[in-house]
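Trainee: Here you go, sequence then predicted model.
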Amino acid sequence: MVMADVERSAAAPSERLDLLQTVLQQFDEAADRLDLPDRLRGILRVPQRELTVNFPVKRDNGRIEVFQGFRVQHNLARGPTKGGIRYHPAVTINETRALAMLMTWKCALAGLPYGGAKGAVIVDPKQLSAGEIERLTRRFATEISVVIGPERDIPAPDIGTTPQVMAWIMDTISMHQGHTVPAVVTGKPINVGGSEGRLEATGRGLTYVLMSASQHLGLNVPDIRLAIQGCGNVGSTVAREAVALGMKVVALSDSRGGVYNPYGLNVEAVLTHKAATGSVVGAVNADTLTNEELLEVECEVLVPAALSGVITAHNADRIKAQIIAEAANGPTTKAADAILYERGCVVIPDILANAGGVTVSYFEWVQGLQEFFWSEREVNAQLRRVMINALQQVLRVAAEQRVDLRTAAYMLAVQRVADAVTTRGIYP
């Protein structure tokens, strides 16, 4: 199967089920190491709230079609919940549950005052007109308006959704309230309350972590070669930022395949080719390779920015990278983690590596509540502070407990959420 770009597609249903199982296994391992009481495990292992909605949308031809959507709130102990809304024809409730739980740990690890949530609609947005997507979005926003809000649950863009979709959600909720409610969503266009630097935040945050981790491991920046699977917003941002820092991008791919040059790609030329043709494949001065082959090229850093479950027990022993920075959610299976750790490959886990997006979403939320906006320089400085601080804490726990970075990250995050639940107590 050709792997799709994280910004454009998603995994098969079986991979989504594996993602939920993987997330639960990772939680259980952290809970075991923390000796977490059963009462806390029972609370943290399941979502706190789940809303399933079925709603009609009028198509352009006048036909009425019913769509199904979800909003899952995993845990509210640390604050209102936060998480994206996904539009995809194969999205499932299990995937939504897994991603909501990941958001809880991601927010806790970054020190953000949020719990985790995720939303989804079972739809292929490529098969809808702009008007149909707007009508679907406004009706879905109305259906989930009973659980979202600036102090309750704040959605954001995800696979299949855009800043424009967030603007429609904000406008819909604002019409219900009778006044503008900018902080009800993040990832909005800047002219309606979005934040500078939000679009690049996930990729930029990953490069901040990558630079610090490389220094920790004694790698020289000019010697670092990156292979990036996925060329959507995140993958392309990582590629551009890495080159700006003096690294070489030797492989880059999208849903149709990838390109490779052992001496370094001309990233801007590749991205220009993709914009013109729809794919990186065929870019000049580069060889063609598959998404599977990209994972195994000679490089210091591998960035899976596509689907979950692409690094498995079947290919982990052939991966040559010294560092894997997980831009995608759940790209590495538990079996692969064990193989990579044994081989000395450092995996920067998703809940750390791709936390830049939710971090700047937090900044956007704060700016919206205060109606006081920051410059992109200020946003990036604060993003770097949060990401580097989280990495340093994870490295400390990993060294103290003699565990891999994923286990260390989960231990930190789970403990923080468990502490919040314990401090707040059980109502009534």
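Mentor: Ah, there it is.
Trainee: From now on I want contacts and neighbour counts done on CA atoms only, so please keep to that.
Mentor: Noted.
Trainee: tell me which residues of stretch 54-72 are tucked away?
Mentor: 57, 59, 69, 70, 71, 72 (16 or more other C-alpha atoms under 10 Å).
Trainee: Mind checking which of the residues you listed are in strands?
Mentor: Among those, the members falling in strands (DSSP state E) are 57, 69, 70, 71, 72.
Trainee: Quick one: residues contacting the third one.
Mentor: Counting by C-alpha atoms under 8 Å, 6 or more residues apart in numbering, residue 70 touches 50, 51, 52, 53, 93, 96, 119, 120, 121.
Trainee: now, which of the residues you listed lie within strands?
Mentor: Here DSSP E is the test, and the contacts of residue 70 give 50, 51, 52, 53, 119, 120, 121 as lying in strands.
Trainee: between these, which has the most around it?
Mentor: Using other C-alpha atoms under 10 Å as the neighbour test, those are led by residue 119, with 30 neighbours.
Trainee: Wait, that one touches residue 82, no?
Mentor: No. If you go by C-alpha atoms under 8 Å, residue 119 and residue 82 don't touch, sitting 9.9 Å apart.
Trainee: intersection of neighbour lists for those two?
Mentor: Common neighbours of residue 119 and residue 82 (criterion: C-alpha under 8 Å, 6+ apart): residue 155.
Trainee: Comparison target below:
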Amino acid sequence: DVPAPDVNTNERVMAWIMDTYSMHKRHTVTAVVTGKPIEMGGSLGRREATGRGCMIMAREAMRVRGIPVEGARVAIQGFGNVGSVTATLLAELGCRIVAISDKSTALYNPDGIDVADAVNWVQNHRYLSGYPAAEVIPGPDLMTIDCDVLIPAALEHVITKRNAADIRARIIIEGANGPTTPAADKILDDAGVFVVPDILANAGGVTVSYFEWVQDRGGYFWDLETVNSRLEKIMVNSFREVTTMAEQHSVNLRIASYMLAIERVATVHRLRGLYA
């Protein structure tokens, strides 16, 4: 296994892990972890990769659901590495980011929040709390705001059977891991909400972690344009493969994602045969 950063870790922590492992091996092993500083074998675009992948998924989901990207109303729970990058990139596409939140507060502005200004506020104040250009709302209310796209990009189990029926978003992009409980997933499915599951929606991070591992193993590093273009290709192709599977078998994207993954593993097992 090759670890990558997640909640409460960052480039520095990954550098510590690499350094400790390398000390035990008595030589530098850059490929043992990903998400490292650029100077220590990290990849350009890795920090933004999960958010960029979420943006690509949101854009593709809006395309297939017939929602114009320009002016689409987006609510994002979580304004850390994933949420802030997703918000920034969707705003650049012309989306209207109507709600954002972090652990300190939740903010709403029906006319759209200036994402760059909010990011700057967090850089100077650490949290969104006190940001003056939006209305403060109760945190749970963000999940049920009237919007086109809802992106839970914080922690797990924030969409439950208690609030799923009240969600008004037409599309949900699961930027976090496991934000929707199984009971809530059924409610959303029955209501016709288009849910792009975490296994697909937030795969941008692990994809560029793979890119970083490849670059470390090869000792040759790509420019940012190459990283982003290859990420774009993989994410778009994956989305299309999953939606095709879903249409062929009349299932939702979560089930289709698992079907596609299991099919690939099964194919390899058949090709390899059994060895006891």
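Mentor: Alright, I've got the coordinates. Source: prediction; values computed, not measured.
Trainee: still on that earlier bit, can you redo the ones in strands among the buried residues of stretch 54-72 of structure 1 as a markdown table with distance to residue 269 of structure 1?
Mentor: Below are these laid out as a markdown table (distance: C-alpha to C-alpha, whole Å):
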| residue | distance to residue 269 of structure 1 |
| --- | --- |
| 57 | 41 |
| 69 | 39 |
| 70 | 40 |
| 71 | 40 |
| 72 | 41 |
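Trainee: for the equivalent of residue 145 of structure 2 over in structure 1, helix, strand, or coil?
Mentor: Residue 145 of structure 2 maps onto residue 297 in structure 1, with residues paired by TM-score structural alignment. With DSSP: H, G, I helix; E, B strand; the rest coil as the basis, residue 297 of structure 1 sits in coil.
Trainee: Just list the residues touching residue 166 of structure 2, thanks.
Mentor: Residue 166 of structure 2 neighbours (C-alpha under 8 Å, 6+ apart): residue 144.
Trainee: and the aligned partner of it in structure 1, how far is that from residue 336 of structure 1?
Mentor: Mapped onto structure 1 by TM-score structural alignment, residue 166 of structure 2 lines up with residue 318. Distance, residue 318 of structure 1 to residue 336 of structure 1, by C-alpha to C-alpha, to the nearest Å: 11 Å.
Trainee: ok, now residue 427 of structure 1?
Mentor: 40 Å.
Trainee: The counterpart of residue 63 of structure 2 in structure 1: neighbouring residues, count only.
Mentor: Here residue 63 of structure 2 is matched to residue 215 in structure 1, going by TM-score structural alignment. Neighbours of residue 215 of structure 1 under the rule other C-alpha under 10 Å: 12.
Trainee: Residue 232 of structure 2 contacts residue 56, correct?
Mentor: Yes. Counting by C-alpha under 8 Å, residue 232 of structure 2 touches residue 56, with 7.2 Å between them.
Trainee: Compare these two (neighbour count), which wins?
Mentor: Of the pair residue 232 of structure 2 and residue 56, residue 56 is the one with more neighbours under other C-alpha under 10 Å, namely 23 against 17.
Trainee: The helix or strand the more buried one falls within: what's the following helix or strand?
Mentor: Here residue 56 of structure 2 sits within helix 46-65, counting by DSSP states H and E. Using DSSP H and E, the helix or strand that follows helix 46-65 of structure 2 towards the C-terminus is strand 73-77.
Trainee: Look up the average distance of the next helix or strand after that next one to its aligned counterpart in structure 1.
Mentor: Scanning forward in sequence from strand 73-77 of structure 2 by DSSP H and E, the next helix or strand is helix 81-93. Aligned to structure 1 and superposed, helix 81-93 of structure 2 gives a mean residue distance of 0.5 Å (mean C-alpha distance after the TM-score superposition for structure 1).
Trainee: Would you confirm that residue 246 of structure 2 contacts residue 259?
Mentor: No. Contact criterion C-alpha under 8 Å: residue 246 of structure 2 and residue 259 do not qualify, at 9.1 Å.
Trainee: one step back: so which of the ones in strands among the contacts of residue 70 of structure 1 is the closest to residue 110 of structure 1?
Mentor: Lowest distance from residue 110 of structure 1 to those (C-alpha to C-alpha) belongs to residue 119, with 21.0 Å.
Trainee: Residue 81 of structure 1 versus the closest one, what's the distance?
Mentor: As judged by C-alpha to C-alpha, residue 119 of structure 1 and residue 81 of structure 1 stand 11 Å apart.
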